[in-house]
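**Student:** no FASTA, just this:
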């Protein structure tokens, strides 16, 4: 007789394979059709708000893996918070101004800017930017990111630009905005000033030269003809030299070498002597730097003085202790020279080419001038040594080409005026990781001014009108008027209207007696754009949410968005715009290398989504320690896919064994559950506690590992495994069977909720197969609160101890298999001797012990001479002498006892007879 049909085998339509690349787009369309984002807001509208403010990615090109890492992390948080007691609107944003879009139009689109007006070109920039927004928005949505995609914030919109003008005006009103001549990072390749946030450091090969400046007035300390030695890696700045800085407290020496007398810092003498190959030198004088103040030297090849000045920025880390000073090409140089009344000289134009202020080098590009200037120094006998070094050098982060320091008239935000308030606010913020506080604190502590003007076209104009005498006009009246004009017409009117038309009607100024006005032509730094989002977005929507609960971006944003947002917010409100800052690392390949097309190691999110599915990419994000740099490769994604399959198959097994379970009628009350089911619910409650704790601390890697481990160990290796002998074999309404199904049901429904923030596509799919779920999506439910879950602590110690004993037994069974004593564990009969009182008590108290150990029989004995010895028990494994039951596969002495069913054990025969299964 075939008894297969008498078994209650698992049945489910839930597919074994996820087929994610094909199913996810369908599910995303359903989410959009059902308007799940708005429904989630409606469901939670009476709860406290939780705001994660989106740092805007730049609207240019397809998403890279860093974009995916960032947005998925944010989605974990917003989804989790929405399911744990909060109202969580999420407004995605885009940064849309700046050079890359200008470059894309001129190079990729072949747009000739000279054939059109500024306003016409800006309109093309806006169109291009919005195309990029649409492209990136579609790719973000395919990653399962939930948010207000129909109403994002975009930095080029009228409302946004109007709010940004308001921020500028408030800062100007408080005296934080000024225009001045000062050396700033300048990019000849972009022909624009740059902020520190726009600087990246790469290795560069540069000439390293030692130059002698001859003293003409030693002020009684030095002799005429003594030579002060400087060292520089920028020979091109020598034509701009106006002085030499020394430290007032350092010791300096005059050294006699080969009939010449040289001045260097005493601490650097040995190194300089070695570099310049001074074989026999003699120190003829020692003095402190302060005594050499205002000594005069002569420029090596121009007929002008080079004044010795005192500067605390001078160090003995490298060089000679005497620092070449060109106030037009260095920040320290500028400030020191200013104290000495020395005017700025900047003989290099916006393209990096020497002007007529550098006779002999006019028309040369600064970098190419290095060789010519070095040759000139050698010609006049001032060059002591030339060699080449490779060192870290600032580059334009967009063009990847070297920058220079160049003094120009720029608009600045005076950070130093409110720096202490910023530092105080930094200490109030929660930082993940903690070192983020120190990093930003140190950046702000050393910051003087922020150059906010750019000599570009595509951006928000600096809203300054100039009077006839060039006095800048920035008043509450003009700022409010311009802000309102931008809100109504957009910022393009700045380039379309005359200056007088941008002023309030009837506006007059004593500085413009003839009523003539002109406009500022520079635009604002794009970091001022995005840094104003706390005003434009957090305060610009229906509900006011400043400060935001969280800003979360890559670690490069300490110098970028975290910094600019903090500066503008503190300037305007006196407070930080965020309560918590979280940063993540960069995505590297499997070997820890930066991704690049040349290496062929680029992993594209769209490709992963099409090949494996967005949930696999999301699961990868959850698996890594994102606060450090993270690795991704095909092999790593393959491992993640295996983990996904384990989780999915565990869920599928539970679903399949709930095929005949009706929660309304079949659920066993908690108090009446079997002990093992209570124990598994206890174990699961601990999982919920741990997972929620990890989520609350924004630690997603523990969430992944805790859930994966629970599925693999607690469920698959134990609860789902031993239960087959009950779920398949017993009658449908058997209480032990319904008890296990109750445990499965409780664990499954809660487990899916725990997984929803991480793999929402799969979670929603599972939700559709769980019996009697009322909500249309698991996203519209709450993650269980462990405090509201049943507590079975009283049995935990007993079953925890059993699990330790079980580990001993599993070792014994494995050894028996290796020794060919048994094949499958159901062939085994175990003789177990407990080694202590607790173990004896635990094992004697468990009915059907053999089922939990998945063997056919267990005998407990007081003494065992030939057993394998383990921690808690000694174990002897025999092959069971009984016959194998055709129905349950358990070896039993009772097979054949019931004559009508000679191939069944008495247990199976009774089940079959009493339930009329044949």
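**Tutor:** Yep, it's here. Bear in mind that the values here come from a model prediction, so they are computed numbers and not experimental data.

**Student:** can we go C-alpha only for contacts and neighbour counts from here?
**Tutor:** Will do.

**Student:** I'd say residue 742 and residue 667 touch.
**Tutor:** Yes: assessed by CA atoms under 8 Å, residue 742 is found in contact with residue 667 at 5.4 Å.

**Student:** more neighbours, the two?
**Tutor:** The neighbour comparison of residue 742 against residue 667 (other CA atoms under 10 Å) goes to residue 742, with 24 against 19.

**Student:** quick one, strands of the stretch 51-200 of the chain?
**Tutor:** Using DSSP state E, counting those that start in this stretch, the strands of the stretch 51-200 of the chain run over residues 52-53, 93-94, 153-154, 177-187, 192-194, 199-217.

**Student:** Second structure for comparison follows:
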């Protein structure tokens, strides 16, 4: 530029915007939250009339601690579902809720008592319950603010709480439906029991962790072998054959006399409760004799053991016997095993008081395998479901059920040898019961071997302590008994109804259907009762002197039920614990003295499973049919909330409470490891928000495939922040270029250049993709499509091309059309992305729509005209873009080699083999598209030195420098620069300057 050439910078139409490059989200987001609350965005959306309702029913988090990253993932996905459906024209309601009852809260109050030296049992129960209620209410308030900080929209002023009086009334009411329809019963069977928490647990309250367990191989002596009936054999066959049978029987009797059946167990503490041993009817067994032994070995020379052949070498190896120290004497058939009886290893032990002197039952069972152990299973039906069910089917439960283990996991005090010994200590650590049992078995010669094993073992998800199976009276909902409510359209039993309804639900991902279906096919009866204080009680009465199987055992009286539910509505479930509760509810209907009041509380999964009744059915902002459009939770809820909600709903209404079930995976660290405070790899949502802002956390959610396990960590978040920065720059350019756009600038699509009409075509395609993605809850698809469009199609292509016209043109069609397209882009990008980036898109929206009542979240995604779609044009521009890629790649080499500083210094020659494509390029301002000052397109064969891009065949590019001088205003190199009224500019810029 000559010294006397004017500076034309101020004559350019450069972008003008106050939209900052740096977002400053952590500091600015709270202001938008305050603004939304002030203008009542959620409430104003509810005022929109004529819209079809859409309800996502919130699975209630537990009110007892700060949010973790799983909470943030969960609530953000829910928020995206709600917001996207609202912006697609629905009345999308979201009522947040909390699970407020249960053991963890009780524990916290008990901890406070212990610190103060108070005894919980000396505190009036309703005083204790009031403290639990206050504790839960405090955490509800804390979590509510933490959720709101993430940008979650909803009816935060009126959430649902399972401890609200109306909720407690409905939970009790729903329980009473099981009471009245005949599915409620009291039974005594093994249930998962937490000795630490002293209550039964549901499968959903159990998680599996590795545990080191004692393992023992125990000898049960063959007490008697009953040979075949020789008299009968003699009548039915000849003398020689009968003699052979007799001799074989005598030989077997001799071989088996004093032999041992060996069992293996990882729960030595169950040995005092052993009542039987079972074998597999199709397993090959042998009799093995010890012929030698090393020192410090419990096996004795001459002892004989019956073992599964597939496992014999392993078992004897555990006893420190190598293959030279034993021999296999003979086959042992299932018929011969059936002819044996066994004695417990503690049989006859001094001081045992005869507790184990009965003969042990010995029979075949289908669940025995020869893949591990010994091929025999010791049975303590009080502590194992398979054994329990076996003896229940045989009608022998009374003979085999024991009550040796107390609620705290200690053996009953009067149990010989082991009284008072604890399976677990109060802190959940290993107690002294296992070692006491092992030591006693070793003392009486009952052990063959011992060891330890690391295996997956059930633990309480609350206390993290191991659980046991323990026989105890509990209340159950029978899922295979016909439901006596007259609703037969979905099957007669809870299981049949549930299996039918599962296939009436849409599952995202589809695997969720298979998982829940499989669980429902095999699940046992639902354990409803818990032996705790903070919850909704089982509001029923039992008749004194009656047995659980008697018809009059349970009081089923509608008038009594109404009295209870009325009291709960007014006073909450505390009414059940008043001193005069039994008289109050029964007097005048039945004689209170004839009945016992049940004091167990309901499983909290029944509480949350019942929420559809008091939220969807009863609230004004619920649903007309009491069914939610969506339930959305983590994959663990297939055995939790999805499961219990389905069971509860089909048991009382005959249908599922949801139309769609959406499932997300678990959140892992960057290495794919489960997060753990002890490892130090946890990510706390509040820390991410304080460092990056909630929108970055929300963007992480949108970028992940949440249906599988996802990863998060510092490096991943840096990548998310970089994606955000690139998108923000796109929005900033768009805002700056629209700073003074008015309706007078708007151009009809029919009059636009092809490039603009191609952008409109892409908008049409994307609108379809975005709506389909949001409808399918596929936020990764939505964001990746929009992000790719914004950064590749727009920033790297369309904006790159049109910057010249936007900055340098006067009032031209190209500039007006480009700005019209930018306006159309603005309205779509902001609304498409608003459900994801709730704060940023509000900021973008307010840049052009200031005002106290304005919000992008009050806006719907705009409809896209059908005539924007132009497949022929899209195909044509696909070829143009390919040719452009070849040109830009060729120029990049020249720039890297410092032959040129910018592409505007070039005037390449483009050799195109396809004549149609060449004609297309020649008819276009291809130089503008390639951002060069000049360009030539020819069908002449490309010379050997031409640049070729492998992925764009048929095009060769020969580099040439542009002829002329550099325009002082637009920087193009053109021959006419300096020949116009305004010095140093080209003809186009001279016209723009006027």
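**Tutor:** Structure's in. What do you need? Keep in mind it's a predicted model, so treat the numbers as computed, not measured.

**Student:** For the two chains, what TM-score is obtained?
**Tutor:** Between these two chains, after superposing, the TM-score reads 0.95 (TM-score structural alignment, normalised by the length of structure 1); 904 aligned residues with a CA RMSD of 2.0 Å.

**Student:** which residue ranges form the helices in the stretch 251-400 of structure 1?
**Tutor:** Along the stretch 251-400 of structure 1, the stretches classed as helices by DSSP state H, counting those that start in this stretch are 269-275, 331-339, 366-379.

**Student:** what about the aligned partner of residue 888 of structure 2 in structure 1, which SS state?
**Tutor:** In structure 1, the residue paired with residue 888 of structure 2 according to TM-score structural alignment is residue 810. State at residue 810 of structure 1, reduced to three classes by DSSP: H, G, I helix; E, B strand; the rest coil: helix.

**Student:** quick revisit: can you tell which of the strands of the stretch 51-200 of structure 1 is closest to residue 465 of structure 1?
**Tutor:** Nearest of those to residue 465 of structure 1, taken as CA to CA: strand 177-187 at 12.8 Å.

**Student:** From the contact counts, what lies against the closest one?
**Tutor:** On a contact count with 3 or more CA pairs under 8 Å, 6 or more residues apart in numbering; DSSP states H and E, strand 177-187 of structure 1 meets helix 158-173, strand 192-194, helix 331-339, strand 404-413.

**Student:** What is the corresponding segment of structure 2 for the first one?
**Tutor:** With the alignment judged by TM-score structural alignment, the segment of structure 2 matched to helix 158-173 of structure 1 spans residues 165-180.

**Student:** Could you list the residues in contact with the matching stretch?
**Tutor:** Identification of contacts with stretch 165-180 of structure 2 by CA atoms under 8 Å, 6 or more residues apart in numbering yields 161-162, 184, 477, 484, 536-540, 556, 561, 565-566, 568-573, 606-607, 610-611, 613-614, 651-652.

**Student:** that older thread, highest average neighbour count across the helices of the stretch 251-400 of structure 1?
**Tutor:** Among the helices of the stretch 251-400 of structure 1, ranked by average contacts under mean count of other CA atoms under 10 Å, first place goes to helix 331-339 (a mean of 19).

**Student:** Can you name every helix or strand that that one contacts?
**Tutor:** Applying 3+ CA pairs under 8 Å, 6+ apart, one finds that helix 331-339 of structure 1 contacts strand 177-187, strand 305-310.

**Student:** Return the most buried member of those.
**Tutor:** Highest mean neighbour count of those: strand 305-310, a mean of 24 (counted as mean count of other CA under 10 Å).

**Student:** residue range for it in structure 2?
**Tutor:** Strand 305-310 of structure 1 corresponds to residues 359-364 in structure 2, going by TM-score structural alignment.

**Student:** hang on, the earlier thing: I'd like the strands of the stretch 51-200 of structure 1 laid out as JSON lines, including distance to residue 650 of structure 1.
**Tutor:** Output for the strands of the stretch 51-200 of structure 1, formatted as JSON lines (distance: least, CA to CA, whole Å):
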{"stretch": "strand 52-53", "distance to residue 650 of structure 1": "33"}
{"stretch": "strand 93-94", "distance to residue 650 of structure 1": "38"}
{"stretch": "strand 153-154", "distance to residue 650 of structure 1": "41"}
{"stretch": "strand 177-187", "distance to residue 650 of structure 1": "57"}
{"stretch": "strand 192-194", "distance to residue 650 of structure 1": "54"}
{"stretch": "strand 199-217", "distance to residue 650 of structure 1": "48"}
